[in-house]
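>>> build the 3D model from these lines:
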Amino acid sequence: MVKTLIFQCFHLIKIRKYSTELLKFVPKCSEVSEADVQLLRKFIDDSRKILVLTGAGISTESGIPDYRSEEVGLYARTNHKPIQYQEFLKYSHIRQRYWARNFVGWGIFSKRQPNAIHFSIRNLECDLGKVSAVVTQNVDNLHFKAGSQNVIELHGSAYRVICLKCKSIYNRHYIQEELKKTNLHMCEESTMVRPDGDVDIPQDAIQGFKPPVCPSCSGILKPDIIFFGDNVPKERVQEVRNTVTKSDSLLVLGTSLSVFSSYRIILQAVEEKKNICVVNIGRTRADDIIDLKISVRCGDIVPKVC
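Okay, the predicted model is just below:
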């Protein structure tokens, strides 16, 4: 009996320690109030079809940092600069550097799991039939892992790799196995995690790294994500626009809307007089043009409503 109680206590301590570790990238925020819960519940109850727009602020609760949060965001903690699209295209050493760091970071990044927010959105879509589509700025695949069906990945997915020459698509896990074969000297273990799967590694390790090439045509391989300086494909933009028009409400979760690709969704919804609710810690680009803003942690409120 005593041994059982000791084991249970030890297990609870491990769970609490793990949860604290995952939440270390969540910025400080106010506690959710019952009034906040009722506001969000009424918004959802009054909506027939909701377009859910998500950002890095929901993945921080799965242990993946965002870029811009005060104190805990990637920009606040490091001098890290995301890969630029044109640099990736032009320079082989930039591609070598990117793939070497991504190879090492892939293990911990790909093991991240959906949290209560992702599952709540899935319930709202699949069980309640309230969601027209989930538009996510995240490339971490967590909505699909949670079971959501109609997901538009605005900035692509780190789980797909595309050949820039023949346009063949490959599974990122397959590319990882191929990289292991050609880079036997590389250690693929890391405790670091970033929004794009990138990590810091020594320069000498980068210099000896062999980037992947397309198995079909030997062309340049690139993760199927929108790098900084690149544009969201026009057909994807149009798909989002059509979904906004077909929806009567827009629920924004965990994004400051700093990038225009997401902010223009708000502008369209305002122009079409849709109901809009934003749940986010801190200010967003849309605060002055929307009627309902709830400044709390998404994980504290969304599961209570969905």
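>>> please make it C-alpha for all contacts and neighbour counts, starting now.
Will do.
>>> how about the strands in the stretch 151-300 of the chain?
Assigned by DSSP state E, counting those that start in this stretch, the strands in the stretch 151-300 of the chain fall at 151-153, 156-163, 169-171, 221-225, 249-253, 275-279, 292-294.
>>> one more sequence to fold, the one below, so I can look at both together:
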Amino acid sequence: MRKPYMRIPYTDALAAPTIIPKSANALSGAVAALHEFLVAPSASSPSGRHPSTAVLTGAGISVASGLADYRGARGTYRVNKTYRPVYYHEFLNKHEARKRYWARSFLGWTTLHKAKPNASHFAIKHLNDLGLVQSVITQNVDSFHSQAHPNLQTIELHGYLRSCICISCHEELPRDTFQDELARLNPAWDAFLREILALGALDTEDPDERHARGMKTNPDGDVDLPGAPYTTFRYPACPRCLTDPPLTANGVRATVEVDSDGAWVPTSTAGILKPAVVMFGESIHHSVKAAAEKMIDDADRLLVLGTSLATYSAWRLAKQAKDQSKPIAIVNIGGVRGEDAFFVDLDPNQKGNQGARVEISTDELLPILVEQLRSSNVQATHEAPDYVAKTQGGSIFKDMLS
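Alright, predicted model coming up:
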């Protein structure tokens, strides 16, 4: 019997938010509320130091970089009702599922690779420079945070697309290198990719325009081509496993075989490369989870940016902050999972110091907030604590199950 697919949570629109405070309906009021949220004294902050803030981000902050989100008004789950991600157990067990995944990813990688951090990512860096933000937890796999603020402690909760990782030996391979191998093994697909790039079919950020050109663009560097011959696609084996096949759990040497061009063949029992991300149906490695929880523990407050918190791994971190009675501010276009519970006990007359809910795009809001904070002489800086998962390598992703 086929294993039933896990349900993707919250694919329909969530309830519209209640803006907090009411003045945050306007841009000026939203800036004022977040200013108050970030600088208001905290009982847990040492005298003379600004309260420390942990930031939790989602796909919404990368939309301005040309990437899709999931549950926004034009997000994948809203405009492409047939979209279903490749599940981890499928990828692990089915050669055909891996062909489909890598074919679509091969087409989408160019768009992700050339995309750059936007004003939201750099505003977070500036908030750190001002001593107001001490850590970032991101659900995003685009690596924009590490590009925009490499010195700010950042946990990539769901991994990253910049590398592949071997399921057997856990060695990482740069995605650029892997992409070159995919191009070499699939010359017809490579020619097609060059053609659509020349036509500009992947240049537009408008999902309707891409759809009109025969493409459905999904998050995480994935392009769907209806009717595409995915069964013809080939992918390489892990170079390390090919040279030195690992031992299996029962002590037998694994088999890693390739065809005459170097493509992995299904008679192999090891050497499968996967994206270094937490796929649907995997779980976050315990060390990543613990590091993210410590960031919440160490912060005085939590700022949530560009996420509906539909994913449990993110929602539970906001719930952790709430359970610790820490102020929470949420900036997101559209509703957020269970958001009323985060603000239920606020003083109706508070100005943002106890919490805030804003529905304005982060790329519009955050740069103005930074400039206001600078003009008000917020200049103190502090060193971020050294978290265990500061740099995530392949070993962190070897046991993920959901």
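>>> and the strands of the stretch 151-300 of the first structure: which comes nearest Arg285 of the first structure?
Closest approach to Arg285 of the first structure among these is made by strand 275-279 (10.7 Å; C-alpha to C-alpha).
>>> what stretch of the second structure does that closest one fall on?
Mapped onto the second structure using TM-score structural alignment, strand 275-279 of the first structure spans residues 327-331.
>>> quick one on the thing from earlier: want to throw the strands of the stretch 151-300 of the first structure into CSV with mean neighbour count?
Output for the strands of the stretch 151-300 of the first structure, formatted as CSV (neighbours: other C-alpha atoms under 10 Å):
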stretch, mean neighbour count
strand 151-153, 18
strand 156-163, 21
strand 169-171, 16
strand 221-225, 22
strand 249-253, 24
strand 275-279, 22
strand 292-294, 19
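>>> just give me the match in the first structure for Leu185 of the second structure.
Aligned counterpart of Leu185 of the second structure in the first structure: Thr182 (TM-score structural alignment).
>>> go ahead and confirm that match touches Lys210.
Yes: Thr182 of the first structure lies in contact with Lys210 (C-alpha atoms under 8 Å); the separation is 6.6 Å.
>>> of those two, which one has the most company?
It is Lys210, of Thr182 of the first structure and Lys210, that has more neighbours when counted by other C-alpha atoms under 10 Å, with 16 against 13.
>>> quick one, which of the strands of the stretch 151-300 of the first structure gets closest to Gly107 of the first structure.
Among the strands of the stretch 151-300 of the first structure, the nearest to Gly107 of the first structure by C-alpha to C-alpha is strand 156-163 (12.0 Å).
>>> strand 221-225 and that closest one, what's the angle between them?
If you take axes from the mean of the first three to the mean of the last three C-alpha atoms, to 10 degrees, strand 156-163 of the first structure sits at 150 degrees to strand 221-225.
>>> and strand 156-163 of the first structure against the second structure, how far off on average?
Averaged over the aligned pairs, strand 156-163 of the first structure sits 0.6 Å from the second structure after superposition, using mean C-alpha distance after the TM-score superposition for the first structure.
>>> now that strand: how far from the chain's centre is it?
The chain centroid and the centroid of strand 156-163 of the first structure are separated by 14 Å, computed with C-alpha atoms, centre = their mean, to the nearest Å.
>>> against the second structure, where does that strand fall?
Mapped onto the second structure using TM-score structural alignment, strand 156-163 of the first structure spans residues 159-166.
>>> identify the residues contacting the most centrally placed residue in the second structure.
Centroid-nearest residue in the second structure, with C-alpha atoms, centre = their mean: Asn140, separated by 1.1 Å. Neighbour list for Asn140 of the second structure: Thr57, Gly58, Ala59, Glu156, Leu157, His158, Gly159, Tyr160 [criterion: C-alpha atoms under 8 Å, 6 or more residues apart in numbering].
>>> repeat for Ser52 of the second structure
Ser45, Gly131, Leu132, Val133, Gln134, Ala299, Asp300, Arg301.
>>> which residue, other than its chain neighbours, is closest to the equivalent of the third one over in the first structure?
Here Leu132 of the second structure is matched to Lys130 in the first structure, going by TM-score structural alignment. Taking C-alpha to C-alpha, 6 or more residues apart in numbering as the measure, Lys130 of the first structure lies nearest to Lys49, with 5.0 Å between them; neighbours along the chain are not counted.
>>> distance check, the aligned partner of that neighbour in the second structure against Lys319 of the second structure.
Lys49 of the first structure maps onto Ser52 in the second structure when the alignment is built from TM-score structural alignment. According to C-alpha to C-alpha, to the nearest Å, Ser52 of the second structure stands 18 Å off from Lys319 of the second structure.
>>> was I right to think Glu156 of the second structure contacts Val141?
Yes: at 7.0 Å, Glu156 of the second structure counts as touching Val141 under the criterion of C-alpha under 8 Å.
>>> which residues are contacting the longest helix along the first structure?
The residue-count maximum for a helix in the first structure (DSSP state H) belongs to helix 2-22. Applying C-alpha under 8 Å, 6+ apart, the external contacts of helix 2-22 of the first structure come out as Thr60, Glu61, Ser62, Gly63, Ile64.
>>> which parts of it are buried?
For helix 2-22 of the first structure, burial by neighbour count (16 or more other C-alpha atoms under 10 Å) applies to Leu22.
>>> check the offset of the helix or strand following that helix from the chain's centre.
Once helix 2-22 of the first structure ends, the next helix or strand along the chain (criterion: DSSP states H and E) is helix 34-45. In terms of C-alpha atoms, centre = their mean, the gap separating the centre of helix 34-45 of the first structure from the centre of its chain is 25 Å.
>>> next, the angle helix 34-45 makes with the next helix or strand after helix 34-45 of the first structure.
Later in the chain than helix 34-45 of the first structure, the nearest helix or strand by DSSP H and E is strand 50-54. Per the same axes, to 10 degrees, the angle that strand 50-54 of the first structure makes with helix 34-45 is 130 degrees.
>>> distance from strand 50-54 of the first structure to the middle of the chain?
What separates the centre of strand 50-54 of the first structure from the centre of its chain is 14 Å, taken as C-alpha atoms, centre = their mean.
>>> that one vs the second structure, average offset?
Its match in the second structure and strand 50-54 of the first structure itself, once the structures are fitted together, sit a mean 0.5 Å apart by mean C-alpha distance after the TM-score superposition for the first structure.
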